[in-house]
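Participant: Provided below are the primary sequence and the corresponding predicted coordinates.
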Amino acid sequence: MAADDSTSIPLTAMGCRWILDLTHLPVAAVKEMRRRWSRCEELDADPATIALDEDRVPVVPVPAHRFGELQESDRHPPSPPVFVPYDDHRLHALPYDLSRALTRRGITRLTGRALLLHAAALTDAAGRAVVLVAPSGTGKSTASATLGRHLGYVTDESVVITWVGGEARLAPYPKPPSLIPTRMGEAPTAQDKDERSPDDLGLAPTHPDPVVAAMVTLARSDEADEPRLVEVDLLDQLQDLLPETSSVFALPDGLEQLARAATRSGPPLRLEYREIGDCLGLLRSLLQERERPAPEWVHLPPRPGERLPPSSESGASWDEWPLTAGAVVRRLPWTDAIAHEGRVLVLLHHQPVLLAGLGELVWTQTGTPRSVGELEALAVAAFGEHPESARLVHDAVASLAARGLVVVDPEQGEGV
């Protein structure tokens, strides 16, 4: 660690290199801010720490009245600084604003390069990590601060996963946990979040090179008498995980990576609990268990020319004209897809669409253009005779077309 009076501090956080520039901070605040980020400073000096982006991006707290001036002077450098304005009268809000700004830039730097989740992570002594996924404001930081006294603290909000030799390696981000303080007679808000050093909170050491051993979604409930791990269907788990990811659509195989991460310990799991402190033994056991067989799935990535371009709009027009048996249906570009036990989860940019029954059949069968008559025959072969099979297939085609998953050739599909 550099001298205590340094105001230029190298950090590694989220797998990215940074320089925390405290030049513009009041002298009394420099030492406290540096202590908050001391673990990221230590990671920077550890050769075992994973680094995905070696560019040193400055993170600079600045007085609010100088924000515009400094931002204008650094408009086009190779690595634009992250300027974080603060008000002298609200200096207590700066730690949260700074970590939020660094996190946002980190997500931008890693988009399309790593699997990013809004999640907490903790490790055993060997660096085997459990990832805890939950929506914002539902207890990830509390879980980190509570369980992190006994399990190694990795991050309380942003998990970065990259694959090395088949292992899901995690880039640590031991920022000061964002905790909402309890003040007598006040209703605290997210803007009041208190960020203290992990060391001041008594959190266990951060492993420099964690490997994901398990991933669970969190479900707090007052009805949960005892904490328990519940097995969840793979596609249902992916639907719960996707809103807690950042830019998974920018990865060429984002759904596949997410499925692999979600099944590191075997079947996908949901942790149901009343008090997070009661879950320590359960999570320790999970990290010590031998890996169980994971569910099987089929990855259905788009072939060259089939991938939905990032700038395009998903969704096709549908005029609701009647379909003839000769109308030709073909699949439209998509981002990624996974099939599992008779259902398929299709990703259109950031929007997941879960298909089952006739919807799944029509989508999977129209990679090669097919007539409506062919689809009706395939439906009968798969599901048996039905007096309204033609109408049901027509409805399925119309539904997929309205959601931008297939298109009907208008020249062959108009009229009856």
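Facilitator: The structure has been received and is ready for your questions.

Participant: from here on, contacts and neighbour counts on C-alpha atoms
Facilitator: Noted.

Participant: please enumerate the helices of the stretch 201-350 of the chain.
Facilitator: Here the stretch 201-350 of the chain has its helices, by DSSP state H, counting those that start in this stretch, at 234-241, 254-262, 280-288.

Participant: tell me which of the ones you listed sits most buried.
Facilitator: helix 254-262 (a mean of 21; mean count of other Cα atoms under 10 Å).

Participant: can you pull the contacts of Pro176?
Facilitator: If you count contacts by Cα atoms under 8 Å, 6 or more residues apart in numbering, Pro176 has them with 36-37, 195-198.

Participant: Met14 against Lys175, yeah?
Facilitator: No: Met14 is beyond contact range of Lys175, at 9.6 Å (criterion: Cα atoms under 8 Å).

Participant: the two: who's more crowded?
Facilitator: Met14 (29 against 26; other Cα atoms under 10 Å).

Participant: any idea how far Leu179 is from the more buried one?
Facilitator: Using Cα to Cα, to the nearest Å, Met14 is found at 20 Å from Leu179.

Participant: with Asp124 instead?
Facilitator: Counting by Cα to Cα, the gap from Asp124 to Leu179 is 23 Å.

Participant: distance of the closest residue to Ala259 other than its chain neighbours from Ala390?
Facilitator: Using Cα to Cα, 6 or more residues apart in numbering and skipping the chain neighbours, the partner closest in space to Ala259 is Leu238 (6.9 Å). According to Cα to Cα, Leu238 and Ala390 sit 32 Å apart.

Participant: one more to weigh against that first structure:
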Amino acid sequence: MPEVFCVDAVGARIGIDLSGLDEVRAAAIRQAWADAAADGIPDVVVTPADAPVESMLSGLSQLVTITAIDAARGQAWMLHAAGLANETGEVVVLVGPSGRGKTTASRVLGREFGYVSDETVAIEESGRVRAYRKPLSVIEDPALPKAQVPPSAAGLRPLPDATLRVCAIVLLDRRPDHDGAPEIEVLDLGDALGDLVEQSSFLTHADAPLQFIADVASAAGGVRRVVYREADELVPVIAALMDAGPAVLPARTTPAQSGWEPASAALPQAVASTPGAAPRFRRADWADHIELHDPDRVAVLSVDTRGRGTVRVLAGIAPAVWRAADGASLDELAAAAVAAYGTPPGPDAAPAVLVAVGALLDAGLLVSDEPRLRRRDDVAWVDRDDRVYALALDDVDGRPRLLEGTAAVLWDWLDDPVTLTQLSARATEQSGALDHRVAEDVAVFVAELVDLRLVAPVGEPGH
């Protein structure tokens, strides 16, 4: 029967198979992972690599972490972060990319507070925190892999005998030239979302993840940024945050209850059903969104074909455009923007809305029923001195078409599939003047390129 050593990693029980190891390597694993040892039947069993002790322990740490995060996906908000707890279980979560001082701060502060993790902190819907007291990776010899040291052996304090609950989310910003006491700033959630999402694992596997982040931030009194120089200066800051007590999270709101449903599928990229009809626009598939106020914004989480999530915060007139894009025309989107924000000074709203729609199309947040256009493959062209000479290869009697200025720029944009709306929006924005005549000129020019067999809708002969 295999010998399995079980550890607790962000709530998952990971079994480490010791059966094929000699006693020296088995003992090294038990010692390194002593602070995370757990009873019970493992959820997943992993096998250490057959390697020297130092390399085996280093690889095992990564293997357990990846396995544990995968096992816990969809069950909690998992942050690549450090966590510290006081005696009653209030946890301050320290977030930051590599180089911002997170690891150093967690090890310094872990001598003053209960050490939760320096790798991953998982926050459940109730606000409960899952600890991960993995071995610390310590450089003892630059020529060797990092040593794996249990937190207790490094002088870090044990977990309190209490339920761990989140009380604060802190973005660390260590600056060697910072002068004076640490500076604390409560951030607008829209400004903090990018950093939080970047440091999150499997965010797109959770239900309404942006709403949960917003709930945690609100219950914790906002996301804070702390600018500091030395980690030991953070002790009173962390203590004060813990004294405020745990964050009390509201009952969850599912996407269906929020009143917004993701589009079931993108509109087909084909010519509009009625010849000459104005294009219509719809929100592309999205995983979650939250409304941000003062000023009015919308944060949208979308997922690419590889399952990677991206959050974009829409500002200006884009929120009204995105909300109204449910099979709407440009005129209807302009009316929605005016209704939300009033009539703009100077030119009418249509060109500004066109630019906003183009940006949302470029970002993959809107789709339209327009054909996507691209340069034909059977076209010869050269780019010389910011001028383009293009000729359809089947036009034996033709002459190369000279494209310069804006025409040459449009030709460059047609390297990838793009709609007429996107081309018109980009040209309008680049012109610096919100003038509807720019879009009209682009439409005439593109139609000419199609007639000359230099450009064609994707899917037609020539591609």
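Facilitator: Everything's here; your move. This structure is a prediction, so every number in the text was calculated from the model and none was measured.

Participant: which of the helices of the stretch 201-350 of structure 1 sits closest to Pro205 of structure 1?
Facilitator: helix 280-288 (16.1 Å; Cα to Cα).

Participant: now for that closest one, which elements pack on it?
Facilitator: strand 128-133, strand 211-220 (3 or more Cα pairs under 8 Å, 6 or more residues apart in numbering; DSSP states H and E).

Participant: how far apart are the last one and its match in structure 2?
Facilitator: Translated: strand 211-220 of structure 1. In the superposition against structure 2, strand 211-220 of structure 1 averages 0.8 Å from its aligned positions (mean Cα distance after the TM-score superposition for structure 1).

Participant: how about the shortest one?
Facilitator: Average distance, strand 128-133 of structure 1 versus aligned residues of structure 2 after superposition (mean Cα distance after the TM-score superposition for structure 1): 0.6 Å.

Participant: mean shift between the helix or strand that comes right after that strand and structure 2?
Facilitator: The first helix or strand that comes after strand 128-133 of structure 1 along the chain, using DSSP states H and E, is helix 140-147. Here the mean offset of helix 140-147 of structure 1 against structure 2 after fitting is 1.8 Å, by mean Cα distance after the TM-score superposition for structure 1.

Participant: and the contacts of helix 140-147 of structure 1?
Facilitator: By Cα under 8 Å, 6+ apart, helix 140-147 of structure 1 touches 119-122, 132-134, 153, 155-157, 177-179, 201, 203, 276-277, 280.

Participant: now the buried members of those.
Facilitator: For the contacts of helix 140-147 of structure 1, a burial check counting by 16 or more other Cα atoms under 10 Å picks out 119-122, 132-134, 153, 155-157, 177-179, 203, 276, 280.

Participant: buried ones in the longest helix seen in structure 2?
Facilitator: In structure 2, ranked by residue count with DSSP state H as the criterion, the top helix is helix 53-72. By 16+ other Cα under 10 Å, the buried positions in helix 53-72 of structure 2 come out as 53-58, 60-61, 64-65, 67-69, 71-72.

Participant: stretch 92-108 of structure 1 corresponds to what range in structure 2?
Facilitator: Mapped onto structure 2 using TM-score structural alignment, stretch 92-108 of structure 1 spans residues 54-70.

Participant: map Ala337 of structure 2 across to structure 1 for me.
Facilitator: Checking TM-score structural alignment: Ala337 of structure 2 goes with Ala379.

Participant: ditto for Val313 of structure 2
Facilitator: Under the pairing rule here (TM-score structural alignment), the equivalent of Val313 of structure 2 within structure 1 is Leu354.

Participant: spit out the contact partners of that match.
Facilitator: 343-346.

Participant: what do you get if the cut-off is 10 Å, keeping everything else the same?
Facilitator: 235-236, 239, 337-339, 343-347, 360 (Cα atoms under 10 Å, 6 or more residues apart in numbering).

Participant: and for Ala244 of structure 2?
Facilitator: Contacts of Ala244 of structure 2 by Cα under 10 Å, 6+ apart are 90, 167-168, 220-221.

Participant: how close does it get to Val92 of structure 2?
Facilitator: For Ala244 of structure 2, the distance to Val92 of structure 2 equals 11 Å [Cα to Cα].

Participant: which neighbours do the two have in common?
Facilitator: 167-168, 220.

Participant: and of those residues, the nearest to Arg282 of structure 2?
Facilitator: Ala220 (35.4 Å).

Participant: what's the closest one aligned with over in structure 1?
Facilitator: Per TM-score structural alignment, Ala220 of structure 2 is aligned with Ser265.

Participant: its match reaches Ser285, doesn't it?
Facilitator: No: in this structure Ser265 of structure 1 lies outside contact range of Ser285 using Cα atoms under 10 Å: 11.5 Å.

Participant: and the longest helix of structure 2, how far from the chain's centre?
Facilitator: Chain-centre distance of helix 53-72 of structure 2: 24 Å, with Cα atoms, centre = their mean, to the nearest Å.

Participant: and the next element down the chain from that helix?
Facilitator: strand 77-79.

Participant: how big is the offset of that next one relative to structure 1?
Facilitator: Counting by mean Cα distance after the TM-score superposition for structure 1, strand 77-79 of structure 2 comes out at 1.0 Å.
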